[in-house]
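Participant: Could you work out the structure for the sequence below:
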Amino acid sequence: MNILAFAATNSSQSINKQLVTHAAEMLASAQPDITTEILDINDYELPLFSIDRENQLGKPELAQAFFDKIGAADAVIISFAEHNGSYTAAYKNLFDWVSRIDPKVFQGKPMVLLATSPGAGGARNVLAAAETSAPHFAGDVKASLSIPSFYENFDMETGALSNEALATKLKDALVSLL
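Facilitator: Purely as a prediction, here's the structure:
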C-alpha cells in the first residue's frame, strides 16, 4: 500500500508537516507493507490561478505532477493549516489548478484529514471545510482529527504526540485507511 501525505501549507516551519509526517510514520511502522511519500507543496508552487492565466498557461506541468501523485497513491493523508479560518493560499491555489485538470482531484482515494494549530481550536474550521469539500472532489474521507494546542500535545524532540488520548485517536483514524 502506498500512502501519500502532505501538509496543506507552504510554511517551512509547519507544525502540520510535523503532524502529517508523524502520522505517516505511525502507519508505516504499524504495517510493514506500507510505503509513504511525504510531499512538500512548495515543490508544486504555481502562479496565482485565474482564468486568464489558465488561458495563457494551459495545464501547468506541476499541477499535472501533483494530480499524478494523488493518482499513484492508494490513500492520502493531509494535515491542514488554518489561515483566517480557511485554507492556506498556497494549498488553495494548487488545488484550484489541479481541479482544472480534473474536478475529481482526489480520484476516489481513501483519506484521513488532520489539522493542528498552536491554539485550543486545533484548526477545526479549516478541517470542517475540508471534510465537507473533499467528497465533492472524489475524496473518500475515512476519518478526521483536529489536534488542539500543538505544542502542549506534541513532543518536538521525539516527533510524536505526547498526549496518549490524542495518539490513540490518531491511530484509530489511520487504521481506517487499511
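Participant: alpha carbons only for contacts and neighbour counts from here, please
Facilitator: Fine.
Participant: Okay, and the closest residue to Phe95 other than its chain neighbours sits in which element?
Facilitator: Leaving aside its chain neighbours, Phe95 sits nearest to Val105 (7.9 Å; criterion: CA to CA, 6 or more residues apart in numbering). Val105 is part of no helix or strand when elements are defined by DSSP states H and E.
Participant: hang on, isn't Val105 packed against Phe67?
Facilitator: Yes: at 6.7 Å, Val105 counts as touching Phe67 under the criterion of CA atoms under 8 Å.
Participant: ok, Leu166 to Ala173 distance?
Facilitator: 10 Å (CA to CA, to the nearest Å).
Participant: Quick check: closest non-adjacent residue to Ile101.
Facilitator: Lys59 (6.7 Å).
Participant: And this one, please, so the two structures can be compared:
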Amino acid sequence: MAAILSLAGSNSSTSINYQLVQYTTSLIEGHEIRLLNMARYPFPMYSQDEENQKGYSNSLVELKDDIQNADAIILSVNEHNSNPSAYFKNVIDWLSRLERKFLLNKKILLMSTSAGKRGGAGSLEVTQNMLPRFGAEIVSTFSLPSFHENFSSNEITDDRLKIEHKKALNTFLETLK
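Facilitator: Coordinates of the predicted model:
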C-alpha cells in the first residue's frame, strides 16, 4: 500500500482542478490517500527579503513534510494565460527554497483541466517540464478539456476521456506496486 498525496495547484475555493483530483482519488482502492485543499494554504508572494526577514512558515514546512512522507503525488494544475497560476508557481518557489529536491523520488500523476478546449494543456506542459528539476518522476499525464461539458455529477461524462483518464491513472498506480 502506497501513501498518495493528492492536491490541485489552485487556491480557489471552487477549483475545477480540485474537483478532478477528488474524482481521481475516489477511483483508487488499496492505497492511503491524503487529499489537500490548497485553498487553505495561503502563502505570501516569494521574495528573498520575505525569506530573510520571516523565514519559512509552519504551513510551508508542513506541506514539504507531507510531500516527503508520500510515496507518490496526484497533482492537477490550473491554467492562467497558458501557464500555471501565480499561486502554484509561488508554492513551487517557496518549496524549492526550503529544499531544492523537495520532489526527489516522487512518482507523479500530473493532470490539468480548464473550461476551454485545450484543457489546461499549456500549464500541463510547463509543469511537466518544471517538476523533474526538483526530483519528480512524471509517470503519466491527463488533460480534461471543456470541464463544464465533460464533467458532471462528480465524474467525467465523455466516454473517450473517461477511458483516457483511467489509463493515465492505471499507469500511475502500476508504478506503485
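Participant: Quick check: TM-score for this pair?
Facilitator: Overlay of the two chains. TM-score (TM-score structural alignment, normalised by the length of structure 2): 0.93; 172 aligned residues with a CA RMSD of 1.1 Å.
Participant: rewinding a little: what lines up against the residue nearest to Ile101 of structure 1 once you look at structure 2?
Facilitator: Using TM-score structural alignment to pair residues, one finds that Lys59 of structure 1 aligns to Tyr56 in structure 2.
Participant: The helix or strand containing Glu51 of structure 2 vs structure 1, average distance?
Facilitator: Under the criterion DSSP H and E, the helix or strand holding Glu51 of structure 2 is helix 48-54. Following the fit onto structure 1, the mean deviation recorded for helix 48-54 of structure 2 is 0.6 Å by mean CA distance after the TM-score superposition for structure 1.
Participant: any idea how far that helix is from the chain center?
Facilitator: The chain centre lies 26 Å from the centre of helix 48-54 of structure 2; the measure is CA atoms, centre = their mean, to the nearest Å.
Participant: go on, stretch 35-42 of structure 2?
Facilitator: 11 Å.
Participant: what's the answer for stretch 92-106 of structure 2, then?
Facilitator: Worked out by CA atoms, centre = their mean, stretch 92-106 of structure 2 lies 14 Å from the chain centre.
Participant: residue range for that stretch in structure 1?
Facilitator: With TM-score structural alignment applied, stretch 92-106 of structure 2 matches the range 95-109 in structure 1.
Participant: what's the matching stretch in contact with?
Facilitator: The contact list for stretch 95-109 of structure 1 (CA atoms under 8 Å, 6 or more residues apart in numbering) reads 49, 59-60, 63-64, 66-67, 70-71, 73-76, 134, 136-140.
Participant: Would you map the helices across structure 1?
Facilitator: Residue ranges of the helices in structure 1, as given by DSSP state H, are 15-30, 51-57, 61-72, 89-101, 124-133, 150-153, 164-175.
Participant: residues in contact with stretch 128-145 of structure 1?
Facilitator: Contacts of stretch 128-145 of structure 1 (CA under 8 Å, 6+ apart): 86, 103-115, 127, 169-170, 173-174, 176-177.
Participant: Kindly name the residues of structure 2 that line up with it.
Facilitator: Using TM-score structural alignment, stretch 128-145 of structure 1 pairs with 125-142 in structure 2.
Participant: Endpoint to endpoint, that stretch covers what distance?
Facilitator: Termini of stretch 125-142 of structure 2 sit 11 Å apart (CA to CA).
Participant: Same check on stretch 130-149 of structure 1?
Facilitator: 20 Å.
Participant: Who are the contact partners of the residue minimising distance to the centre of structure 1?
Facilitator: By CA atoms, centre = their mean, structure 1 has its centre lying nearest to Ile78, at 1.6 Å. Ile78 of structure 1 sits next to 5-8, 20, 111-114 when contact means CA under 8 Å, 6+ apart.
Participant: can you put those in TSV and add distance to Asp155 of structure 1 and neighbour count?
Facilitator: Shown next, in TSV, are those (distance: CA to CA, whole Å; neighbours: other CA atoms under 10 Å):
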residue	distance to Asp155 of structure 1	neighbour count
Ala5	20	26
Phe6	20	22
Ala7	18	26
Ala8	21	29
Val20	14	25
Met111	25	27
Val112	22	27
Leu113	21	24
Leu114	17	30
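Participant: preserved in structure 2, out of these?
Facilitator: Contacts from the contacts of Ile78 of structure 1 that recur in structure 2, judged by both residues aligned by TM-score structural alignment, their matches' CA atoms under 8 Å, are 5-8, 20, 111-114.
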